[in-house]
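*Asks:* got a predicted model here, sequence first, then my questions.
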Amino acid sequence: MDVSEYLNDLSVRDLLQRVSDDPSVQSLPEYSWFANELASIDEGFKVLLIRGPLIRPEEHRWWRRSLPAVGRTDFVTDVKERYGVELTLVD
């Protein structure tokens, strides 16, 4: 996966935020469960991003501000080419 594919995959998180922010969804009895599950998943994702490079400091969506600090060859190479940042290579 390269950076474009990674950023495209983040569109799912964007959609989840739009759902979470929708007043009609917030009025549903299941909303509390949904919000708690999303918060739990987000906590795990934040751990992956906390040590990664900040690429978009002005971005209001926290999940789009940084990249993971590690990646496979295609991702690491693409990040170096696009942002001039070196990530840790993992197999």
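*Replies:* Structure's in. What do you need? Treat the numbers as computed from the prediction; the structure is a model and nothing was measured.
*Asks:* switch to C-alpha atoms for all contacts and neighbour counts from now on
*Replies:* Noted.
*Asks:* and Val76, how close does it get to Ile50?
*Replies:* Val76 is 17 Å from Ile50, where distance means C-alpha to C-alpha, to the nearest Å.
*Asks:* who has more neighbours out of the two?
*Replies:* Val76 (22 against 13; other C-alpha atoms under 10 Å).
*Asks:* the more buried one touches Glu86, doesn't it?
*Replies:* Yes - counting by C-alpha atoms under 8 Å, Val76 touches Glu86, with 6.9 Å between them.
*Asks:* here comes the other one, which I'd like you to weigh against the first:
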Amino acid sequence: MSIRGFLQRVVDDPEVKEVPELAWFKTEVRRVDEKFAGLLAQGFDVQGGRGWWERKIPHVAGREMAENVKEQYGYEIEVI
């Protein structure tokens, strides 16, 4: 999720907005966003967050993320 936040900062950066390759980059981010949003749609809602990707927790994750989610939010998510 932190990586998605980083991608948004890149897209919003005034200097990057001048780069011709930005259109390609944004298209690729949107393509990945569609898949990521689908994963999050089955997850849990959480408070706060600046972007849509920070307002949901996936229902499956690796062991470390699952442990962090349980500790921080109290949700038990499936470990893959």
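*Replies:* Noted; the coordinates are in hand. Keep in mind that what you see is a predicted model, and the values were worked out from it rather than measured.
*Asks:* what does the superposition give as a TM-score?
*Replies:* Overlay of the two chains. TM-score (TM-score structural alignment, normalised by the length of the second structure): 0.78; 80 aligned residues with a C-alpha RMSD of 1.9 Å.
*Asks:* and the helix or strand harbouring Phe25 of the second structure, which stretch of the first structure?
*Replies:* Using DSSP states H and E, Phe25 of the second structure maps to helix 22-41. Structural correspondence for helix 22-41 of the second structure: residues 31-50 of the first structure, per TM-score structural alignment.
*Asks:* run through who's touching that stretch.
*Replies:* 20, 25-26, 63, 66-69 (C-alpha atoms under 8 Å, 6 or more residues apart in numbering).
*Asks:* identify the residue of the second structure aligned to Arg64 of the first structure.
*Replies:* Match for Arg64 of the first structure (TM-score structural alignment): Glu54.
*Asks:* tell me how far that match lies from Val46 of the second structure.
*Replies:* Note on Glu54 of the second structure: its distance to Val46 of the second structure, by C-alpha to C-alpha, is 8 Å.
*Asks:* of these two, give the one with the bigger neighbour count.
*Replies:* Applying other C-alpha under 10 Å to Glu54 of the second structure and Val46 shows that Glu54 carries more neighbours, namely 17 against 11.
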